[in-house]
Structures are given as structure tokens and as C-alpha cells.
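>>> fold the following for me, if possible:
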Amino acid sequence: MDSIAAVTTLGALAQSTRLEAFRLLVHHEPNGLPAGAAARLLGVPQNTLSAHLNVLAQAGLVVSHRDGRQVIYRAALGRLRELTLFLLQDCCGGRRELAEPLMAELSALTCSSSSTACR
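Predicted coordinates:
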């Protein structure tokens, strides 16, 4: 990932509804959610969420596919991984003692066996 892509991706997440929508989709991996269900869970009008999902899709953070009359949205976890690696690539100026607490915290995340959502 280059700096321009990182800025675009971060910009897409820099709005509360979009951030919550992305987090909701991450929580519902690998199956994703229909747009209407996501709108109900977030308490926003479906057309408003659709506009937010379009921004996230343009940034590469969500993917969608049609299932009958529904559009199913999923988090693009590969893009999240790229962004995370980009941000951590030069973490702490190469100083291991500064990076170790962050790495320990990341390693301590626990993921449920029924989903990829971690806490």
C-alpha cells in the first residue's frame, strides 16, 4: 500500500457511520450482511447506509455481491491487513523496545471460533 491509498482508506473510515458499518461487517465475517439488515442494526436509513457503503467500497474496504434481490456486503479483510501493515511498517523507528508493547497487545487479541471478530 502506498501513502495515497492509505489516506484514501483512512479517509473512508474517518466518519462515524462508516466506521461502525465497517466494524459491523468485520464482526459478521465471513458471511457478511444484507444492506437492509446492516442499516437496521446501525439504526440508519438504508439509502444513507448505501451511500456510506459506496465510500467504503471505493476505498477497497468492503465488497458486495447480489443474492437474489439482496445485496450482501462483506468487509475486505485483506485491505484492512494492508492498511495495518502500512501503518506498522516503520513502527517506532525500528526500536524494538517501543514496538514490543504494541505487538504484545495485538498478539493478545482473542478471536471467537465462530467468527473472525476479535476483542
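
>>> C-alpha from now on. contacts and neighbour counts both.
OK.

>>> contacts only, for the residue positioned nearest the centre of the chain.
Nearest to the mean C-alpha position of the chain, counting by C-alpha atoms, centre = their mean, stands residue 22 at 4.5 Å. In this structure, residue 22 makes contact with 13, 56, 61-62, 75, judged by C-alpha atoms under 8 Å, 6 or more residues apart in numbering.

>>> quick one: the closest residue to residue 31 other than its chain neighbours from residue 102, how far?
Closest residue to residue 31 apart from its sequence neighbours, by C-alpha to C-alpha, 6 or more residues apart in numbering: residue 74 at 7.1 Å. Residue 74 sits 27 Å away from residue 102, going by C-alpha to C-alpha, to the nearest Å.

>>> follow-up on the earlier one: looks to me like the residue nearest to residue 31 is in a strand.
Yes. With DSSP: H, G, I helix; E, B strand; the rest coil as the criterion, residue 74 is assigned to a strand.

>>> another for comparison:
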Amino acid sequence: MEMNIAIKALAALAQETRLTIFRALVQAGESGLSAGQLAKELNIPNATLSFHLKELSHAELIIARQESRFIFYSANFATMNKLLSYLTENCCAGTSCNTIDVCCDEKSS
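Predicted coordinates for the structure are as follows:
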């Protein structure tokens, strides 16, 4: 993943409502949720939801699909995994970080 794409994704998630929407879509899995379900479950007005969905979509963090007269949104797990890989690719000097002791120096606490 290129740095500018990672920055765009992180910027989209750096807002409370968008992060809440994204987390709800991750929890919903590949089937996703309709815009109406999201608005109801998260108590977000439709116009506000639409704005935030657009921002997440432009950051390629969500995917929209139309079924009948409804639009369903789901997390773009490929982009999410690329972002996670980008953020951790140099973790712990390239060694496995299975325990906190590997990554964190207790002296710095």
C-alpha cells in the first residue's frame, strides 16, 4: 500500500462517526448492512450517514452494492488488511510480535 492511500484511509477513520460506521460494517461481515439499518442501529440521520459513507467509500474502506431498491454497504476487507499490513510491516524490527515483551521496552515506561 502506498503511503498516500494509507493516509487517506487513516484520515477517513479519524472521525468518531466514520469509525463507528466502519466498525459496525466490520462486525456485520461480508453481507454488510443497508443504509437504513446503519442509520437506525447507529442513530445517525440519513443526510449525515450519506456524507460519512461517501468519505469511507472515497477512502476505499467500504463497498456499496445495490439489491433491489436498497443499497448495502460492507467493509472492504482487502483494503482493511492492506492498511493493517502497511502499519505493521516493520513492526518489532521485522520479527514476530506475538507478545508485548517483544515490542515494548519496559525501561521506556
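
>>> please state their TM-score.
Scored against TM-score structural alignment, normalised by the length of the second structure, the superposed chains reach a TM-score of 0.86; 100 aligned residues with a C-alpha RMSD of 1.2 Å.

>>> returning to that earlier point: quick check: the residue nearest to residue 31 of the first structure touching residue 27?
No. Residue 74 of the first structure lies out of contact with residue 27 (C-alpha atoms under 8 Å); the separation is 9.7 Å.

>>> out of those two, which sits in the busier spot?
Taking other C-alpha atoms under 10 Å, residue 74 of the first structure and residue 27 do not tie; residue 74 has more neighbours (25 against 18).

>>> do you know how far the more buried one is from residue 82 of the first structure?
Taking C-alpha to C-alpha, one finds residue 74 of the first structure at 16 Å from residue 82 of the first structure.

>>> and for residue 12 of the first structure?
15 Å.

>>> now residue 44 of the first structure
For residue 44 of the first structure, the distance to residue 82 of the first structure (C-alpha to C-alpha) stands at 29 Å.

>>> for residue 75 of the first structure, same thing?
From residue 75 of the first structure over to residue 82 of the first structure the distance is 13 Å, taken as C-alpha to C-alpha.

>>> these two: which is more packed in?
With neighbours defined as other C-alpha under 10 Å, residue 75 of the first structure and residue 82 compare such that residue 75 has more, 27 against 15.

>>> at which residues are the helices of the first structure located?
3-13, 16-27, 35-42, 46-58, 77-88, 96-107 (DSSP state H).

>>> average distance between the fourth one and the second structure?
Its match in the second structure and helix 46-58 of the first structure itself, once the structures are fitted together, sit a mean 0.6 Å apart by mean C-alpha distance after the TM-score superposition for the first structure.

>>> so how far is that helix off the chain centroid?
Remark: helix 46-58 of the first structure is offset 13 Å from the chain centroid, using C-alpha atoms, centre = their mean, to the nearest Å.
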